[in-house]
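# Here you go, sequence then predicted model.
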Amino acid sequence: MGISTGTPGQIYLDLKQASENLLGLSFSNPIPLTLGLLNLKWKVQTERGIFVVKQFSKERYESFGLKQVAFEQEFALREQLRQYEHGTPCPRLLTNNHNVIHVSENGERFVVIEFMSGDNLLPGTFTKSQMYSLGKVTAHMHNVFNDGTHGKETITKFVPPSIKQRLEKWKQISAQSIGNEKALHLISKQIAATEHFYSTG
């Protein structure tokens, strides 16, 4: 797959041209997004709303085997599109001839995703209603993913521990953390939360 060439600005222009050709979408007012490792991203205005264009860095995934990474990215993004179509609140991906990942003339792999605004919440700041909503959405995602579309594994890859096992584990960690008041405070909160779910489950 080679290595990305050009400056971020040149790569953006390459993706802009490809998006016009493949998706009939004209970009303007690009704003670089800096979170994430090596993948270049821009928030852009279009005649169909605000989108994010994301380039997949070849350098980032080179040591993992680019073909395998490309396969896994394709699977994940197709599932995201399927989740969107089944009502999961996630960004919509734009497709061309059923492709979710597009390739520019210079060989850059990229996606165009609907922009969704939101806030990053710090740990411990979620309200009860937000946690309840998160749980409902997570359950919905699992139900969609496990609807048989992807087949079924014959061997369970992960069996979550029981709540009793979780409590025992946290109490062991608590005993090992004596003297570390900050850790003990956090562990006690985790134990209290686990016991709450155990009593209401």
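On my side now, so go ahead.

# From now on I want contacts and neighbour counts done on CA atoms only, so please keep to that.
Fine.

# Test my guess that Glu20 contacts Leu13.
No: between Glu20 and Leu13 there is no contact under CA atoms under 8 Å: 10.6 Å.

# Can you give me every residue that contacts Leu38?
57, 59-60 (CA atoms under 8 Å, 6 or more residues apart in numbering).

# Let me have those residues in JSON lines, adding distance to Leu77 as columns.
Output for those, formatted as JSON lines (distance: CA to CA, whole Å):
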{"residue": "Ser57", "distance to Leu77": "16"}
{"residue": "Glu59", "distance to Leu77": "20"}
{"residue": "Arg60", "distance to Leu77": "18"}
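
# Any of the residues you listed buried? List them.
For these, a burial check counting by 16 or more other CA atoms under 10 Å picks out Ser57.

# Which of the contacts of Leu38 fall within helices?
Members of those lying in helices (criterion: DSSP state H): 59-60.

# Second structure follows, compare the two:
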Amino acid sequence: MSQKWFGFTILDAQPVVRGWLNRKWKLDTMHGVFLLKSYHSDRYRLYDESDFVRALRWQSEIHSQGLPCPQIRMHQGAQLHSTPSGQRFMVMTFCDGERFIPGQATYGQMHSLGAATGLMHQISWWER
């Protein structure tokens, strides 16, 4: 799948255990580190597919504007993909990070988060 669709060979894959129902893997490749996100069918059914596509396009737009956001990998002009069995997934650059401990964020961290959020609101991609 990875060579056929994205032009890279997976050297190692490690599960990422976070989130609700969706499954994720950190993929180490010769072309960088990526995250594969596989959408759980029960959760996927809760949303209209056009909302997923719009959210992924918005994420791509905020990444292209220089905001700290993973870049979504495209294949044949699409960001959301499906296996032959119908499993929906997407691939994006992997971003290491740490979760904030409630009440422990510094002033600088909160300022940076607020500034990035403000810039995201200036990009009205979601409304288009």
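On my side now, so go ahead. No experiment lies behind these values; they were computed from the predicted model shown.

# helix/strand/coil for the most centrally placed residue in structure 2?
The residue lying closest to the centre of structure 2 (CA atoms, centre = their mean) is Met92, at 5.2 Å. Of the three states, Met92 of structure 2 takes strand under DSSP: H, G, I helix; E, B strand; the rest coil.

# out of everything not next to it in sequence, what's closest to it?
The shortest distance from Met92 of structure 2 to any non-neighbouring residue, by CA to CA, 6 or more residues apart in numbering, is to Ile72 (4.1 Å).

# Aligned to the one you found, what sits in structure 1?
In structure 1, Ile72 of structure 2 lines up with Leu93, judged by TM-score structural alignment.

# The residue nearest to the centre of structure 2 and His111 of structure 2: what is the separation?
Separation of Met92 of structure 2 from His111 of structure 2 (CA to CA, to the nearest Å): 26 Å.

# which residues does the residue nearest to Met92 of structure 2 contact?
56, 59-60, 79, 90-93.

# possible to save the residues you listed as JSON lines with distance to Tyr107 of structure 2?
JSON lines is the format used below for these (distance: CA to CA, whole Å):
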{"residue": "Leu56", "distance to Tyr107 of structure 2": "30"}
{"residue": "Gln59", "distance to Tyr107 of structure 2": "26"}
{"residue": "Ser60", "distance to Tyr107 of structure 2": "28"}
{"residue": "Gln79", "distance to Tyr107 of structure 2": "35"}
{"residue": "Met90", "distance to Tyr107 of structure 2": "34"}
{"residue": "Val91", "distance to Tyr107 of structure 2": "33"}
{"residue": "Met92", "distance to Tyr107 of structure 2": "30"}
{"residue": "Thr93", "distance to Tyr107 of structure 2": "28"}
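
# Compare those and tell me which is most surrounded.
Neighbour tally across the contacts of Ile72 of structure 2 (other CA atoms under 10 Å): the maximum, 25 neighbours, falls on Val91.

# where along structure 1 do the strands fall?
Applying DSSP state E to structure 1 gives strands spanning 28-33, 41-46, 49-55, 102-103, 109-114.

# and the last one, how far from structure 2 on average?
Once the two structures are superposed, the average separation between strand 109-114 of structure 1 and the matching residues of structure 2 is 0.7 Å (mean CA distance after the TM-score superposition for structure 1).

# Would you check the span in structure 2 matched by that strand?
On structure 2, the counterpart of strand 109-114 of structure 1 by TM-score structural alignment is residues 88-93.
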